[in-house]
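J.: show me how the following folds:
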Amino acid sequence: MNRFVKGLRLALALVLGLPFLVFLLPIFLVYVFVERRAGRPLPFDFKALWASAFDRNEQTITPRSSPPNSDAVFRSNVVENLDRATRDDLNQGGADPENLRTNVKTIGIALVTHGGSPLGGEICRNLARLGYRVGVAWQHDREIADGIVTTIRQMGGEADALFLDLGNPDKIQNFISEAEKMFGGSPDLLVNNVAHLIPTPIQDTSWEMMSSALQINLQGPMWLALKVAVRMTENRGGGHIIHVMDLFGERPLKGYLAYSAARAGLIMATKALAGELGPKVRVNAVAPGAMITFEIKNEEKEQGKASAPPLWECIPQVQPKAVISALRYLLDAHWVTGEVLHVDGGRRMFQIGTSPFLG
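T.: Got it, this is the predicted structure:
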């Protein structure tokens, strides 16, 4: 009886396994050949699978590797550079940024535009904690940028302030050249953190105002991304570009026609650049809800634009910590490109006319 059962099991195994051996195995081998020839990693680490199946001492399977030439400058997982306690805090989003000090090895060069803004400053400090040498770009706020640089250096990090005018292509090229000279290499990461709210109410605007809004919020950041991507590819083998957006690229803001159009354009530019530059350079965006600062409040009050909505009174703010968490995710998500990561508490889902903050 035992022989009969064993024979039945063997026959069943042959019936089930024969189609795989005859049809599926050759197809799988062709797939492996094509993927290898294209330079892409396989979905499995066969050595680790074999070890986990037959070696009792191997307890884990090696995770899927990142694509070659994509983010080649990032040393596997940037969080691995941190001590265990700090890493756990970061993963849980619970670490107090003010209590963290830079005690990690340098993993690359990061450039952050509008680094003197409240959000830009937080981004610069957090990138320094992760081990980046940070270029803090400024245009009108040199003293604030210098203060951020001083803070980073006191933490034990490396940073310098760099002038950048996104309305001038020559100034953009000078910014890149100065950064490479200052840090001794091309950037691994560009964080395009620019949002200049220029009111363009349809009843009271001008060609110059509209051109300025489009140039600063769309053409300049896109040109900078293109030029930096060239340097990343030539000298680093790859890199990562992150645009910091807001919800107004998908839900237009009343009184800010050109700004809303520019943000929508930068969302599409993010996706187009990802297709043009991949797989060596990843391009993503973070789209938080409105982050209205006291500087913006005062600027708009001084302009006296009565036709524009009082942003600081009607838009709930998104905390910088939420944006920082999204940036950390994208830094380590080596297979994510061409994506817009929304960090707005679901506010983009309001329809125009029903939203309490879109007018």
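J.: contacts, neighbours, all on C-alpha from now
T.: OK.
J.: right, and Met291 touches Cys314 too?
T.: No - Met291 lies out of contact with Cys314 (CA atoms under 8 Å); the separation is 11.7 Å.
J.: could you also give me the structure for this second sequence? I'd like to compare it with the first:
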Amino acid sequence: MGRSCLPLTANRQTHGNLRAKRIHSLDQKLIFVNNPTLNLQDKCAIITGTSTSTGIGAAIATAYAQAGAKVVINYEPSLPAPDELLAELKSTGGQVIAVAADISDVSQHHLLIDAALNTFGVLDILVNNAGVLGAGQLFSVTEENWDHTNSVNLKGPYFLTQAAAKIMVERKTKGRIINVTSTHVYRPSKLYTVYTISKAGLDMLSRSLALELGEFGITVNSIVPGAVTTAMSGYHAQPESLARNTNLVPLGRVGVPEDLVGAALFLASNASDYVTGADIKVNGGFGL
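T.: Down below sits the predicted model:
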């Protein structure tokens, strides 16, 4: 599965240097962990869409583990297990397991819930990060493309949230649901209409369920990335696309997955107790 972000392209040199930049960037972001209000000690998080070690899901999983959380990372069953990410997290003392589950298949959602409860005994945080791009314009989109994109990007998060929230309510857990949407919610693209529609639906899911789950002390919020260098964003293509996206960002660069860590830690922590139904844009001012 890909990551939820604004499609962009970058050159191979950027891809080659991404790993080192990730580590340096994440080291800077983890100053948050030293703040007790942002500590996730003894909490358990499920993070979907962590099939690669360089995406948004991987960055969030790394930050959560270093903040003390027990982490269940999810990967697409048709892809190899994220052994590199697992090894990284465990080498620094992280408590983490990886679970194969197709987010578009509701019958597989219990695999993630069961893994969290059977391994760690609790479930506090769900990050709906898995996503697919679903490229195509009106006259080229097939029903299969529409169904798959919306199943991964919208139906999957809805029903996984349903399953997780049931556990939280039963156990009186003041849980956190975090949905990773896209700047396309505010800035549509004619090249990615189905993706844009699905992410707009996910954004409204956050707000609607914030209303419904508020009485239980469960918060539901969205992180809204802009142009971020991930596998799904297609940075193996022409470098001029990278330049074009960069020119749209007032801060002068496209994002890296670690740029989302601060928002993800905040929304998962006690510091966000009074925040729900919010969209936190982490996009460098893209499109202003």
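J.: ok, which stretches of the stretch 1-150 of structure 2 are strands?
T.: All strands of the stretch 1-150 of structure 2, identified by DSSP state E, counting those that start in this stretch, fall at 2-3, 44-47, 70-75, 95-100, 125-128, 130-131.
J.: residues in structure 1 matched by stretch 152-170 of structure 2, start to end?
T.: Aligned by TM-score structural alignment, stretch 152-170 of structure 2 falls on residues 216-234 of structure 1.
J.: next one: the matching stretch to chain centre, how far?
T.: Its chain's C-alpha centre and that of stretch 216-234 of structure 1 lie 14 Å apart, by CA atoms, centre = their mean, to the nearest Å.
J.: got it, and stretch 125-142 of structure 2?
T.: 13 Å.
J.: buried stuff in that stretch?
T.: 125-136 (16 or more other CA atoms under 10 Å).
J.: of Met291 and Cys314 of structure 1, which one has the most company?
T.: Neighbour count, other CA atoms under 10 Å: between Met291 of structure 1 and Cys314, Met291 has more, with 18 against 12.
J.: how about the more buried one: what's its closest non-neighbour residue?
T.: Among residues not flanking Met291 of structure 1 along the chain, Gln317 sits closest, at 5.0 Å (CA to CA, 6 or more residues apart in numbering).
J.: what does Gly220 of structure 1 give?
T.: Leu166 (4.6 Å).
J.: against Leu288 of structure 2, how distant is the aligned residue in structure 2 for the one you found?
T.: Mapped onto structure 2 by TM-score structural alignment, Leu166 of structure 1 lines up with Ile103. Ile103 of structure 2 sits 33 Å away from Leu288 of structure 2, going by CA to CA, to the nearest Å.
J.: between these two, which has more neighbouring residues?
T.: Per other CA under 10 Å, whichever of Ile103 of structure 2 and Leu288 has more neighbours is Ile103, with 29 against 7.
J.: now do the contacts for that one.
T.: With contacts defined as CA atoms under 8 Å, 6 or more residues apart in numbering, Ile103 of structure 2 is in contact with 48, 76, 109, 130, 151-152, 156-157, 160.
J.: tabulate these (JSON lines), appending distance to Leu26 of structure 2.
T.: Compiled in JSON lines, those are given as follows (distance: CA to CA, whole Å):
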{"residue": "Thr48", "distance to Leu26 of structure 2": "19"}
{"residue": "Glu76", "distance to Leu26 of structure 2": "25"}
{"residue": "His109", "distance to Leu26 of structure 2": "30"}
{"residue": "Ala130", "distance to Leu26 of structure 2": "21"}
{"residue": "Ser151", "distance to Leu26 of structure 2": "31"}
{"residue": "Val152", "distance to Leu26 of structure 2": "27"}
{"residue": "Gly156", "distance to Leu26 of structure 2": "28"}
{"residue": "Pro157", "distance to Leu26 of structure 2": "26"}
{"residue": "Leu160", "distance to Leu26 of structure 2": "28"}
